[in-house]
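Undergrad: Let's see this in three dimensions:
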Amino acid sequence: MHIDHTGIAVRDLDEAITFYTTVLQGKLVDRYTNTAIGVETEIAVIHVGDDVIELLLPTSPTSPIARFMKARGKGVHHVAYRVEDLDESIESLKRDGVTFLEDTLRTTAKGRRLIYMDPRHSGGVIVELCDYPTIKQ
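TA: Sure, this is the predicted structure:
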């Protein structure tokens, strides 16, 4: 398991892109809108060295990012860890007593499968587990 990316909730996507590409010398590698019901977010993917940052701008007041920002403000939303096999990791962690936000289990349009752990296990930090079954690891 290793860190796949860090998701950061932002209020101004263009301003955030400018910061990460100019100040931190990152490279914008993708920008798209996720229109899936319950997700509604515009996403910019920035590579900073070997690290990946996902800048997240809510496009609906009911998106999880909008709800997060209303409660906590902008900033780090989640840390995503890549696992070899998401289903196997979920089952193993469940045996250890870890619970998940089951309604977050999904496959993105980009082919990433993901689920969020219940943040009570991680001191309030939102932890995403993900895999890429169509991409060799």
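
Undergrad: contacts, neighbours, all on C-alpha from now
TA: Will do.

Undergrad: And the strands in the protein?
TA: 2-9, 27-34, 41-48, 51-58, 75-82, 100-107, 113-117, 126-131 (DSSP state E).

Undergrad: Output these as TSV; include the columns mean neighbour count and distance to I90.
TA: Listed next are the strands of the chain as TSV, based on neighbours: other CA atoms under 10 Å; distance: least, CA to CA, whole Å:
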stretch	mean neighbour count	distance to I90
strand 2-9	19	15
strand 27-34	14	24
strand 41-48	20	25
strand 51-58	22	23
strand 75-82	19	12
strand 100-107	14	8
strand 113-117	21	9
strand 126-131	23	8
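
Undergrad: Relative to T21, which of these is closest?
TA: strand 27-34 (5.6 Å; CA to CA).

Undergrad: Strand 51-58 and that closest one, what's the angle between them?
TA: 30 degrees (axes from the mean of the first three to the mean of the last three CA atoms, to 10 degrees).

Undergrad: Which of the strands of the chain sits closest to E15?
TA: Taking these one by one with CA to CA, strand 51-58 is closest: 10.6 Å.

Undergrad: and the angle from the closest one to strand 75-82?
TA: Using the same axes, to 10 degrees: strand 51-58 against strand 75-82 is 130 degrees.

Undergrad: Give the residue farthest from the middle of this protein.
TA: Centroid-distance maximum for the chain: R95 at 24.3 Å, with CA atoms, centre = their mean.

Undergrad: hang on, the earlier thing: save the strands of the chain as CSV, and put in distance to I65 too.
TA: Shown next, in CSV, are the strands of the chain (distance: least, CA to CA, whole Å):
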stretch, distance to I65
strand 2-9, 7
strand 27-34, 12
strand 41-48, 7
strand 51-58, 5
strand 75-82, 8
strand 100-107, 13
strand 113-117, 13
strand 126-131, 12
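
Undergrad: compare with the first, here's sequence two:
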Amino acid sequence: MAGGDVDELRAATADAWRAVERMRSRLGELGDTGVLGILGERIAALLGEFAWEVGMVDPAAAPAGARLDHVGVVVRDLRAAATLYGDLLGGTLVCGGGHDGMGIRSLHFAYAGGSKVELLQPTRPGPVARFLESRGGGPHHLTFFTPDLSASIEGFAGAGLTVVDADRGAPEWQEAYLSPRETQGCLIQVVEGADIAPVSGITVDAVLRDEWEWRDHRPQRVMTEARR
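TA: From the prediction side, this is the model:
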């Protein structure tokens, strides 16, 4: 399912949740504990289950505010990490590829409830490689999606936080970063844009063979002479 479709489902679920809560509140005022009251409770329970499936922890609170999309984890051995996060922990590989500019190769795994983990392996000297050498790997960043990056940046400034890097060049993907020095030790990426849709046919082996790369914030198949 495309990211935009999921966002629409989340918004519709939030609207339905609020409508059911209004109905239950009104029934409570009327003292109705009969069939309608039971029906309201059942609908609320079903909406809660559906909300979990589309990645909403609290449907009453969505879709306002930022949404945690994934946790970035730096690893030394991408294949071994893929076995752990994929085969053993039940993650589904949804996208990945190399990024020459950042000096990394990455894999994104999705889990029940909508949570995701991005595994990052450095491919050359750079910030991620320095993180690996200094800390031995581990959690590197949190990525949040926000409906309004400008409003988020204004909020950060109002709280005394400094945006250390921002890219507003592409309307489909705008991002800003907050330094770990000001966020209790964790790099935070905030993005306004469409979710990255799962990529059909991608495999761990293909990513490790550098057959996929990140271009314009989307994984693209590398066209080698053998495929032309």
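
Undergrad: And the TM-score between them?
TA: Overlay of the two chains. TM-score (TM-score structural alignment, normalised by the length of structure 1): 0.83; 129 aligned residues with a CA RMSD of 2.3 Å.

Undergrad: if I line the two up, what does the residue farthest from the centre of structure 1 land on in structure 2?
TA: Matched by TM-score structural alignment, R95 of structure 1 corresponds to G158 in structure 2.

Undergrad: Could you measure from its match over to S152 of structure 2?
TA: G158 of structure 2 sits 10 Å away from S152 of structure 2 when distances are taken as CA to CA, to the nearest Å.

Undergrad: repeat for I104 of structure 2
TA: 28 Å.

Undergrad: How about T13 of structure 2?
TA: From T13 of structure 2 to S152 of structure 2 the distance is 24 Å (CA to CA).

Undergrad: Of these two, which one has the most company?
TA: A direct count of neighbours by other CA atoms under 10 Å for T13 of structure 2 and S152 places T13 higher, at 22 against 18.

Undergrad: any idea which helix or strand carries that one?
TA: Under the criterion of DSSP states H and E, T13 of structure 2 resides in helix 3-30.

Undergrad: So which bit of structure 1 is the helix or strand that comes right after that helix matched to?
TA: Downstream of helix 3-30 of structure 2, the next assigned helix or strand under DSSP H and E is helix 35-53. Alignment note (TM-score structural alignment): helix 35-53 of structure 2 is unmatched in structure 1.

Undergrad: what residues does stretch 71-81 of structure 2 touch?
TA: Outside stretch 71-81 of structure 2, the residues that touch it by CA atoms under 8 Å, 6 or more residues apart in numbering are 106, 116-122, 128, 131-132, 136-143, 204, 208.

Undergrad: How many neighbouring residues does the counterpart of T21 of structure 1 in structure 2 have?
TA: By TM-score structural alignment, T21 of structure 1 lines up with G86 in structure 2. Per other CA under 10 Å, the neighbour tally for G86 of structure 2 reads 19.

Undergrad: State the distance from the residue nearest to G86 of structure 2 when sequence neighbours are not counted to G72 of structure 2.
TA: Spatial nearest neighbour of G86 of structure 2, excluding adjacent residues (CA to CA, 6 or more residues apart in numbering): T92 at 6.1 Å. From T92 of structure 2 across to G72 of structure 2, the span is 16 Å (CA to CA).

Undergrad: I'd say G90 of structure 2 and Y111 touch.
TA: Yes. Between G90 of structure 2 and Y111 there is a contact under CA atoms under 8 Å: 7.1 Å.

Undergrad: Tell me who's in contact with L28 of structure 1.
TA: I17, T21, A44, V45, I46, H47 are the contacts of L28 of structure 1 under CA under 8 Å, 6+ apart.

Undergrad: Tell me which of those you also see in structure 2.
TA: Of those, the contacts whose aligned counterparts also meet in structure 2 (both residues aligned by TM-score structural alignment, their matches' CA atoms under 8 Å) are T21, A44, V45, I46, H47.

Undergrad: so what's the aligned partner of the second one in structure 2 closest to, chain neighbours aside?
TA: Same thing as A44 of structure 1. Counting by TM-score structural alignment, A44 of structure 1 corresponds to L107 in structure 2. Leaving aside its sequence neighbours, L107 of structure 2 sits nearest to G96 (CA to CA, 6+ apart; 4.2 Å).

Undergrad: re the thing from before, what residues does the match of T21 of structure 1 make contact with?
TA: G86 of structure 2 touches T92, L93, F109, counting by CA under 8 Å, 6+ apart.
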